[in-house]
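Trainee: Dropping a prediction and its sequence here:
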Amino acid sequence: MTETAPTPLSAFTDLPLSPALLQGIDALDYSRMTPVQAQSLPAILEGRDVIAQAPTGSGKTAAFGLGLLHRLDMDRSETQAIVLCPTRELADQVARQLRKLAVGLANLKVSLLSGGLPLAPQLASLEHAPHVVVGTPGRVQELVRKQALALRAVRTLVLDEADRMLDMGFEEAIRDIVGRTPKTRQTLLFSATFAEPIRAIAEAMLREPVEVSVDAEASAPRVEEVFYEVEPGRKTQLLAALLLEYRPESCVVFCNMRRDADEVAGSLQHYGFSALALHGDMEQRDRDEVLVRFSNRSCRVLVASDVAARGLDVEDLAAVINFELPTDPDVYVHRIGRTARAGKGGLALSLCAPREMARAEQLQGRRAEQGDTRPLQWRKAAPIGGRPSNAPAAAMATLRIDAGRTDKLRPGDILGALTGEAGLKADMIGKIDVFPTRSYVAVARAQADRAVERLRAGKIKGRRFRVSRI
């Protein structure tokens, strides 16, 4: 039995949040709640179970994040909240968002437990129980079975993008994990769809949940959607032509197959574009470097499979291009939801071969079911005929430093070295990412070689480290 959420509030200050959590909201510069936050947070803060339908970019992480942080007892050194995510990229994004929201909570420990990464560091992080665990179901289940992670004190369990976790075959692991948590826990389930498998999971795991559903009209910012019909053999040439025409500062090109991501990225590189591929067959370090380079503006085009792009955290993504239309209209909505976040305008382009017309018609039909009667917007464009001379370059370049958190290196140390011994102005330096054994910094492309030379000749925090441009 579900209960519909009441009329929502609009300001975070209307909620019974502690000053510490309001400090995190201020630090993230949140002003008013998004629809999913406004509809779900009152019930979440009351301790109710919630099942929420909300698309990518709707603000759901802050909704469940504030809820689970609100229920923490910081005097207890036990794991009190678990967030399960379908991919390690999304888990990493959620963990970082939680840390930002919890800036006012002293000594909060959040552990990231994801598959595809070495087990030993994750085991070490559990020697002292974290307050919050964010992870993928398989790895969390593994660590629970090894008795490295105790779930007896869990107060809040979050299933984030539950539909994707079921699609990826995690149902058995999820049921096992949930069965090991206290029956008195609060369970929050977020999904892009309320398909029958989601309903079944909710019925089994949630107690009299409040149901929240944010429709596309309320949650989706303004996205200009344009479709182009093209012969299959000329898709790459048309893709290049559209990148030249629109010249997006940052763009994700979605492919349905992993092998296509490599081929399309390679073709774009041949045409002179700064493009990189991202898919599940890559080693984790390579995936990390691709995501770093795209998010710090060292790469303008990311060619990705759907699963690999889950959890992609890039502010102000200018455009999304469907190299192929997905077979599921809901996946299309997920894809285009990555542009035009926070109410800003965005662009979604789709390349449609003749055999994909049925998918376009299906998409139109799904829109009509949801009350959106707008026709699909079709345009024509000519594929390029050769290698262009005006492919836009990325604004930044990435330097890799072979040292990280284990070397006690901090972003401020890197910034100080670049503005000090290297002689760069602060406005030439972009995003800095510090990992356990490596660090990455974006610098203005024209200054990259000079920065590498100066850093190799000088020191960072009084020590010399290997520095390279990637």
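Mentor: Sure, I can see it.
Trainee: alpha carbons only for contacts and neighbour counts from here, please
Mentor: Fine.
Trainee: which secondary structure element contains His128?
Mentor: His128 belongs to no helix or strand when assigned by DSSP states H and E.
Trainee: contacting residues for it?
Mentor: Ser77 (C-alpha atoms under 8 Å, 6 or more residues apart in numbering).
Trainee: can you check Gln37 too?
Mentor: Gln37 neighbours (C-alpha under 8 Å, 6+ apart): 59-60, 62-63.
Trainee: May I ask which of those residues has the most neighbours?
Mentor: Lys60 (24 neighbours; other C-alpha atoms under 10 Å).
Trainee: Take the contacts of Gln37 and keep only those in helices.
Mentor: 60, 62-63 (DSSP state H).
Trainee: From His279, how far off is Ala81?
Mentor: 30 Å (C-alpha to C-alpha, to the nearest Å).
Trainee: sorry, back to before: among the contacts of Gln37, which one sits closest to Glu225?
Mentor: If you rank the contacts of Gln37 by distance to Glu225 using C-alpha to C-alpha, Gly59 comes first, at 21.9 Å.
Trainee: ok, that closest one touching Gln39?
Mentor: No - counting by C-alpha atoms under 8 Å, Gly59 does not reach Gln39; the two are 11.5 Å apart.
Trainee: Mind putting the ones in helices among the contacts of Gln37 into JSON lines with distance to Gly233?
Mentor: JSON lines is the format used below for the ones in helices among the contacts of Gln37 (distance: C-alpha to C-alpha, whole Å):
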{"residue": "Lys60", "distance to Gly233": "40"}
{"residue": "Ala62", "distance to Gly233": "43"}
{"residue": "Ala63", "distance to Gly233": "44"}
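Trainee: ok, those residues vs Asp29, which is closest?
Mentor: Ala62 (12.3 Å).
Trainee: Relative to Arg152, how far out is that closest one?
Mentor: In terms of C-alpha to C-alpha, Ala62 sits 25 Å off from Arg152.
Trainee: And for Arg400?
Mentor: In terms of C-alpha to C-alpha, Arg400 sits 42 Å off from Arg152.
Trainee: Name the residue in those two with the higher neighbour count.
Mentor: With neighbours defined as other C-alpha under 10 Å, Arg400 and Arg152 compare such that Arg400 has more, 19 against 14.
Trainee: let's bring in a second model and compare:
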Amino acid sequence: MTFQEFNFNEQLLEGVLSMGYTNATPIQEMAIPVILNGDDLIACAQTGTGKTASYLLPVLNFICNTHKHQTTALVLAPTRELAQQIDQQVEGLAYFTGISSQAVFGGGDGMAYEQQRRGIQNNVNIIIATPGRLIAHLTSGVLKFNDVTHLVLDEADRMLDMGFYDDIMRIVGYLPKKRQTLLFSATMPGRIRTLAKNILNDPKQINIAISQPAAGIDQQIYRVHDQQKTPLLRMLLKDANYASSIIFASRKEIVKSLYKELKHAHIDAAAFHSDLQQGEREEILLRFKNKKLPVIIGTDALSRGIDVEGIDLVVNYDVPGDPEDYVHRIGRTARAATTGTAITFVNDRDLKKLKSIEQLIDKPINEKDLPEELKGIEQVREERPHGGPRHDSKRRPNRYKGNKPRPAAN
């Protein structure tokens, strides 16, 4: 189905076509008519399927046709990065319409807060916000939602994971009861159903390939122990022809450590984590998006906060604890019908996690042979202070193995 077939406002369609949009993705083809018809909607679709445009386009079309000059739509997002990306997409799609938008999020300086406040006071058409910062503006009295006709919750499951349920319900209390509410989520756990029941009115439902990675992803695993992970990562990044790569680790401490390791190996990379200033985070994402930075390292917060096409490689340095997070991570590659590679490092402790992932995606993941030069790297174990084994030590391997006795102490 082409975008001309939706009968969008001419100025909006001009913006859509100028961005290179021609044929609608399945989620767009199914969701846009429902939203244009005015129905509430629950839509479940994996990352990289075009869901942002599937709700933005009908909302923009409504604003175009009603000539609204006040805040008409509110989009809630879990992270500042996603809020900014949605705002940028509004700017591109609505370029010829004169529709205005404002991203509202925390983490910036006083100047950023003041800029957001001015945008709100100027009655921008669309506000894209993280829940916490939005509540700050609501309680200050500067923000009024009397004219809002559309509420969108993007990545609602992630917002609930981050503990935003009470904030969402508080925000909904400021909105007119008569409105169109759209809930988009990559997963559909029971708490999402509860939220939907409380804020939606007789919603239509759409499910698109729930929890299934895109067909264009070449999924691979390497069986490793912890001391083999970083050397393997260096080999993958140096030896293979990957122009754009994302490395996911479980904690920001590992992210920082990997950054130092790759920098020492003369691999151009950047660490993306919460200790960075907002400006630093934005600069990293911009460089990565513009293909000026080949490697970015981050935690799961990055998996839902980045929308970049043309990513060749995703590496799971650590297996995620939740199988759904695996799908989100590898969904950063093979977007928009392209292809990509997703490699996961699996140690003995992660075998149960791997099994859960394979059950979720309903197929085994191809295991690759470890390069010969890495097989000689010995696994190191170190006793924790309280007796538990430690697997991530960097101390030297024990040179005295087998039956050879350790020299007696003097």
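Mentor: Happy to help now that I have it. Note that the coordinates shown come from a computational prediction; the quantities given were computed from them, not determined experimentally.
Trainee: Looking at Ala81 and His279 of the first structure now, which is surrounded by more residues?
Mentor: Ala81 (26 against 21).
Trainee: Give me the aligned partner of the more buried one over in the second structure.
Mentor: In the second structure, the residue equivalent to Ala81 of the first structure is Ala73, according to TM-score structural alignment.
Trainee: Surely its match is in contact with Ala129?
Mentor: No - applying C-alpha under 8 Å as the test, Ala73 of the second structure and Ala129 come out as separate, 11.0 Å apart.
Trainee: Give the aligned range of the helix or strand hosting Gly430 of the first structure in the second structure.
Mentor: Using DSSP H and E, Gly430 of the first structure falls within strand 429-434. Following TM-score structural alignment, strand 429-434 of the first structure has no partner segment in the second structure.
Trainee: name the helices or strands packed onto that strand?
Mentor: helix 411-419, strand 439-444 (3 or more C-alpha pairs under 8 Å, 6 or more residues apart in numbering; DSSP states H and E).
Trainee: try 6 Å
Mentor: Judged by 3 or more C-alpha pairs under 6 Å, 6 or more residues apart in numbering; DSSP states H and E, strand 429-434 of the first structure is in contact with strand 439-444.
Trainee: Kindly indicate which of the ones in helices among the contacts of Gln37 of the first structure lies nearest Leu123 of the first structure.
Mentor: Ala62 (27.4 Å).
Trainee: Distance check, the aligned partner of that closest one in the second structure against Glu91 of the second structure.
Mentor: Structural alignment (TM-score structural alignment) places Ala62 of the first structure against Ala53 in the second structure. Applying C-alpha to C-alpha, the value for Ala53 of the second structure to Glu91 of the second structure is 12 Å.
Trainee: middle-most residue in the second structure, spatially?
Mentor: The centroid of the second structure falls nearest to Arg304 when counting by C-alpha atoms, centre = their mean (0.9 Å).
Trainee: Tell me the secondary structure of the aligned partner of that one in the first structure, please.
Mentor: Aligned counterpart of Arg304 of the second structure in the first structure: Arg310 (TM-score structural alignment). Following DSSP: H, G, I helix; E, B strand; the rest coil, we place Arg310 of the first structure in the coil state.
Trainee: quick one: secondary structure of the closest residue to Arg310 of the first structure other than its chain neighbours?
Mentor: Distances taken as C-alpha to C-alpha, 6 or more residues apart in numbering place Leu90 nearest to Arg310 of the first structure, at 5.7 Å, with adjacent residues excluded. Secondary structure, three-state DSSP: Leu90 of the first structure is helix.
Trainee: Leu90 of the first structure: how many residues sit nearby?
Mentor: Neighbours of Leu90 of the first structure (other C-alpha under 10 Å): 25.
Trainee: Determine which residue in the second structure is aligned with it, please.
Mentor: In the second structure, Leu90 of the first structure lands on Leu82 (TM-score structural alignment).
Trainee: I'd guessed that match sits against Arg304; true?
Mentor: No - in this structure Leu82 of the second structure lies outside contact range of Arg304 using C-alpha atoms under 6 Å: 7.2 Å.
Trainee: Between those two, which contacts overlap?
Mentor: Between them, Leu82 of the second structure and Arg304 share no contacting residue under C-alpha atoms under 6 Å, 6 or more residues apart in numbering.
Trainee: For the counterpart of Asn241 of the second structure in the first structure, give its distance to Val301 of the first structure.
Mentor: Matched across to the first structure, Asn241 of the second structure falls on Arg247, judged by TM-score structural alignment. Per C-alpha to C-alpha, Arg247 of the first structure is found 10 Å from Val301 of the first structure.
Trainee: With neighbour numbers in mind, choose between those two.
Mentor: Counted by other C-alpha under 10 Å, Arg247 of the first structure and Val301 do not tie: Val301 has more neighbours, with 27 against 16.
Trainee: Tell me the residue in the second structure aligned with Val132 of the first structure.
Mentor: Under TM-score structural alignment, Val132 of the first structure pairs with Ile126 in the second structure.
Trainee: Surely that match touches Ile99?
Mentor: No - under the criterion of C-alpha under 6 Å, Ile126 of the second structure makes no contact with Ile99, lying 8.1 Å away.
Trainee: between those two, who's got more neighbours?
Mentor: Using other C-alpha under 10 Å, the more surrounded residue of Ile126 of the second structure and Ile99 is Ile126, with 27 against 20.
Trainee: For Ala77 of the second structure, see how far away that one is.
Mentor: Distance, Ile126 of the second structure to Ala77 of the second structure, by C-alpha to C-alpha: 13 Å.
Trainee: now swap in Leu286 of the second structure and tell me
Mentor: 19 Å.
Trainee: out of these two, which sits in the more crowded spot?
Mentor: For Leu286 of the second structure versus Ala77, the count of surrounding residues by other C-alpha under 10 Å is larger for Ala77: 25 against 14.
Trainee: Contacts only, for that one.
Mentor: 83, 130, 154.
Trainee: Need the buried ones from these selected in ChimeraX.
Mentor: In ChimeraX, this line selects whichever of the contacts of Ala77 of the second structure come out buried by 16 or more other C-alpha atoms under 10 Å:
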select :83,130,154
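Trainee: Can I get the contacts of Ala77 of the second structure in JSON lines including distance to Arg234 of the second structure?
Mentor: Putting the contacts of Ala77 of the second structure into JSON lines (distance: C-alpha to C-alpha, whole Å) gives the following:
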{"residue": "Ala83", "distance to Arg234 of the second structure": "33"}
{"residue": "Thr130", "distance to Arg234 of the second structure": "36"}
{"residue": "Asp154", "distance to Arg234 of the second structure": "35"}
